[in-house]
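> pasting the sequence and the predicted model now:
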Amino acid sequence: MSGYPWAAFAVNLGCAAGAALVVMLVAFAVGVARSLHRVVDIAWGLAFAAVAAVSYGVSAGHGDDGRRLLVLLATLVWGLRLATHIGYRGRGRGEDPRYKRMLDKAPHGHRASYALRVVYLRQGALVWLISLPVQAACYIRGPIDTAARAGAAVWAAGLVFEAVGDRQLVRFTSDPANHGRIMDRGLWSWTRHPNYFGDFLVWWGLFLMACGAWQSVVVSLVSPLLMSFLLTLGSGKRLLEQHMADRPGFTAYKARTSGFFPLPPRRGA
């Protein structure tokens, strides 16, 4: 265990938690001022970017510079792209139905404090936990290895899948002729959730970048496992499909299209 700088990493854990908290508190202030708590979805990507930037700075002199830079850039690109996309997609819209249902449960007169606790602080805690590979990789003293290169390839594939899927959906929904229709073209004909599948690859890729020391593997494994659960069984695929279940054409789309992992459309479904 002497090969891994545990004391410095412990400091990083605290700094990362502080970075995530600051981003979420700023988002909370904006959400209260605008009575629009969907801004937390923009803060989600920004918080990961903040954690990566803080971890890169705090880890100077403790980990390999090449690996630190690789993880920093990968997280920044993913987080800032996601925040930009969500901000663009949500402009001019009202509250997200998910948050409206959640905040309708708030005790009378305590909606803001309930939102802070249930929406913002909870997501901030998830950012801190899921970002463990980003933090841990910054303290690996060995240079970029085969696992890190493989992780970069998996990350890149995930980013492309996520970005292309998001772009295809934006173009589809922006056409008035497609109003009320199910998006079943491009990547969306191979999987019902190309953006979630891309996220899945991104975080397994970041985990591989943190596999240069067994200590960081042990610390980081919870991250891709938790993200995989959230994307498939938690707040991602499961909730979205519950929301779409009654839309015309969704049953047929579901019958012919893979639920998560990309596969050729099933003929005759």
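Everything's here; your move.
> from now on I want contacts and neighbour counts done on CA atoms only, so please keep to that.
OK.
> how far out from the middle of the chain is stretch 130-146?
18 Å (CA atoms, centre = their mean, to the nearest Å).
> I misspoke; the intended subject was stretch 201-219.
The chain centre lies 16 Å from the centre of stretch 201-219; the measure is CA atoms, centre = their mean.
> only the buried residues of that stretch, if you could.
201-213, 215-217 (16 or more other CA atoms under 10 Å).
> in the protein, which spans are strands?
In the chain, no strands are found when defined by DSSP state E.
> let me see the contact set for the nearest residue to Cys211 once chain neighbours are set aside.
Excluding its sequence neighbours, the residue lying closest to Cys211 (CA to CA, 6 or more residues apart in numbering) is Val217, at 5.3 Å. For Val217, the contacting residues are Phe207, Ala210, Cys211, by CA atoms under 8 Å, 6 or more residues apart in numbering.
> how about those in CSV, adding distance to Val127?
Putting the contacts of Val217 into CSV (distance: CA to CA, whole Å) gives the following:
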residue, distance to Val127
Phe207, 14
Ala210, 17
Cys211, 20
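> what's the closest of those residues to Gly180?
Closest approach between these and Gly180, by CA to CA: Phe207, at 38.3 Å.
> what sits against that closest one?
By CA under 8 Å, 6+ apart, the residues touching Phe207 are Pro133, Val134, Gly151, Val217, Ser220, Leu221, Ser223, Pro224.
> want to compare, so here's the second one:
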Amino acid sequence: MGNGPRNLKNAVIALLAPLPSIIFYISFLNHFHRVSTSGNVGDQSVSLSTLWTWCYQHPLLLANVLFFLNVNVLFWIISHIQSSHWMIDLYWTVIPVMLVNYYATHPLARYNGWRSKIAILLTWVWSLRLSHNYFRREKWQWGAREDWRFTNMRLQYGKHWWWVSFFAVYVSQQVFLIGICLPFYVIHSVDEPLNIWDFVAIIVCTSGIVVAFFADTQLHDFVSRNEKLKELGKPLVANLDKGLWHYSRHPNYCGEQLWWWGLVIFAWNLGHAWTFIGSFINTMCLAYVTKLVEDRMLKQDYRAEAYRLYQKTTSVWIPWFKSSLDGGKDKKA
């Protein structure tokens, strides 16, 4: 199948894939609102059927059930039909938007309107930035390839990959995504006035989005230039060491972490510091991914030597001044 038809097919699949959860949730809301307007507002949970009552009383569990059935099971089945796990990468940029709007519209939600609007707006901006970067990186194609880490795991597990992938690709994503989005649940569970810590959270989240945007744009420009050099048969530039990448080996990861930890500040401010666990797990996972990425760089002969030098002189995540090989700071940085 040509790129055009395949691109269209994958776009349709991606747009239709979340519909089971969306239709189910809209049906629940419609049923709930019918009960609310029938005059039985005083005891809505009793008036609902057993299924709808459970959905009403357990918003966080419902989010997990919908994720398990619609993402873990359905996406997994689709991935085996297509022999590619590309769709979970795309939905990393979409699921947080779906979750924040889900928590905001659930009948049990109670919250400060301004804090909710700010969280939803910031999440949409974050998602648009990440979605733009995803499609720009994939040359504006849907499902052109799966994450290289999944491809490596496919080779590693061989005939067992069909079932291992369910846990390695999908169940693990539920832990990460539901976990890092826990602040959205808290924001829409506690009604407290805005205070100074909300503005600190806004600054941290916004800084994360901005840093990640410029870092990803600089990386995209670097990769595009190298692709042109390769087409012309010229030597490739071994390493990106300009802009934010002059001060950090992974400024895009730094920006992404600022975003998620900024959300934790919202939840901590509302008395639910325990939600840090989601961002902490995500940070630990990203530390492992950082190692995988750097090991991959060192396996490329044309850049290995330059990258080893880069590792010795440049901060891993947090942008900082260059270090000289003897341990001092590079005054030219």
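Okay, I see it. Please read these numbers as outputs of a predicted model, since none were measured by experiment.
> just to revisit the earlier point, which one among the contacts of Phe207 of the first structure gets closest to Ala29 of the first structure?
Of all the contacts of Phe207 of the first structure, Ala29 of the first structure sits closest to Val134, with 27.0 Å by CA to CA.
> map that closest one onto the second structure.
Taking TM-score structural alignment, the alignment pairs Val134 of the first structure with Phe184 from the second structure.
> neighbour-wise, which one of the contacts of Phe207 of the first structure leads?
Counting neighbours by other CA atoms under 10 Å, Val134 leads the contacts of Phe207 of the first structure with 31 neighbours.
> in the stretch 1-150 of the second structure, which spans are helices?
Here the stretch 1-150 of the second structure has its helices, by DSSP state H, counting those that start in this stretch, at 3-16, 19-36, 44-47, 50-57, 59-67, 76-82, 87-91, 95-105, 113-137, 148-157.
> so which of the buried residues of stretch 201-219 of the first structure is the closest to Ala112 of the first structure?
Nearest to Ala112 of the first structure among those, counting by CA to CA, is Trp203 at 31.6 Å.
> Ala16 of the first structure versus that closest one, what's the distance?
Applying CA to CA, to the nearest Å, the value for Trp203 of the first structure to Ala16 of the first structure is 17 Å.
> identify the residue of the second structure aligned to Arg38 of the first structure.
Using TM-score structural alignment, Arg38 of the first structure pairs with Trp86 in the second structure.
> isn't its match right up against Glu146?
Yes: using CA atoms under 8 Å as the test, Trp86 of the second structure is close enough to Glu146 to be in contact (4.1 Å).
> so the two - more neighbours on which side?
Trp86 (21 against 17).
> ignoring the adjacent residues along the chain, who's closest to Leu108 of the second structure?
Tyr56 (7.0 Å).
> one more: His179 of the first structure?
Leaving out its chain neighbours, the residue that sits closest to His179 of the first structure by CA to CA, 6+ apart is Thr173, at 6.8 Å.
> can you check Thr75 of the first structure too?
Nearest one to Thr75 of the first structure, counting by CA to CA, 6+ apart, is Ala49 at 5.9 Å.
> count of neighbours near the aligned residue in the second structure for the one you found?
Correspondence of Ala49 of the first structure to the second structure, assessed by TM-score structural alignment: Val97. When neighbours are counted by other CA under 10 Å, Val97 of the second structure registers 23.
> now the one 4 residues further on
The burial count assigned to Asn101 of the second structure is 18, neighbours taken as other CA under 10 Å.
> which residues does the nearest residue to it once chain neighbours are set aside contact?
If the residues on either side of it in the chain are set aside, Asn101 of the second structure comes closest to Ile120, at 7.0 Å by CA to CA, 6+ apart. When contacts are counted by CA under 8 Å, 6+ apart, Ile120 of the second structure is found next to Val97, Val100, Asn101.
> repeat that for Val30 of the first structure.
Applying CA under 8 Å, 6+ apart, the residues near Val30 of the first structure are Leu36, Val39.
> hang on, the earlier thing: for Met153 of the second structure, state which of the contacts of Ile120 of the second structure is nearest.
Comparing these against Met153 of the second structure with CA to CA places Val97 closest, at 28.6 Å.
> pull the contacting residues for the closest one.
Residues near Val97 of the second structure by CA under 8 Å, 6+ apart: Ile120, Thr123, Trp124, Ser127.
> which of these lies closest to Asn7 of the second structure?
Ser127 (21.3 Å).
> what residue of the first structure matches up with that closest one?
With TM-score structural alignment as the criterion, the equivalent of Ser127 of the second structure in the first structure is Gly79.
> just give me the neighbour total for that match.
22.
> just checking, Phe135 of the second structure touches Gln141?
Yes: Phe135 of the second structure is in contact with Gln141 according to CA under 8 Å; the separation is 6.5 Å.
> those two: who's more crowded?
Per other CA under 10 Å, whichever of Phe135 of the second structure and Gln141 has more neighbours is Gln141, with 18 against 15.
> show me what contacts that one?
Gln141 of the second structure sits in contact with Asn7, Phe135, where contact means CA under 8 Å, 6+ apart.
> and it, how far from Pro96 of the second structure?
Gln141 of the second structure is 22 Å from Pro96 of the second structure, by CA to CA.
> got the contact list for the nearest residue to Ala14 of the second structure once chain neighbours are set aside?
Leaving aside its sequence neighbours, Ala14 of the second structure sits nearest to Met87 (CA to CA, 6+ apart; 6.9 Å). Neighbour list for Met87 of the second structure: Ala14, Phe75, Ser79, Gly143, Glu146 [criterion: CA under 8 Å, 6+ apart].
> which of those does the first structure keep?
Contacts from the contacts of Met87 of the second structure that recur in the first structure, judged by both residues aligned by TM-score structural alignment, their matches' CA atoms under 8 Å, are Phe75, Ser79.
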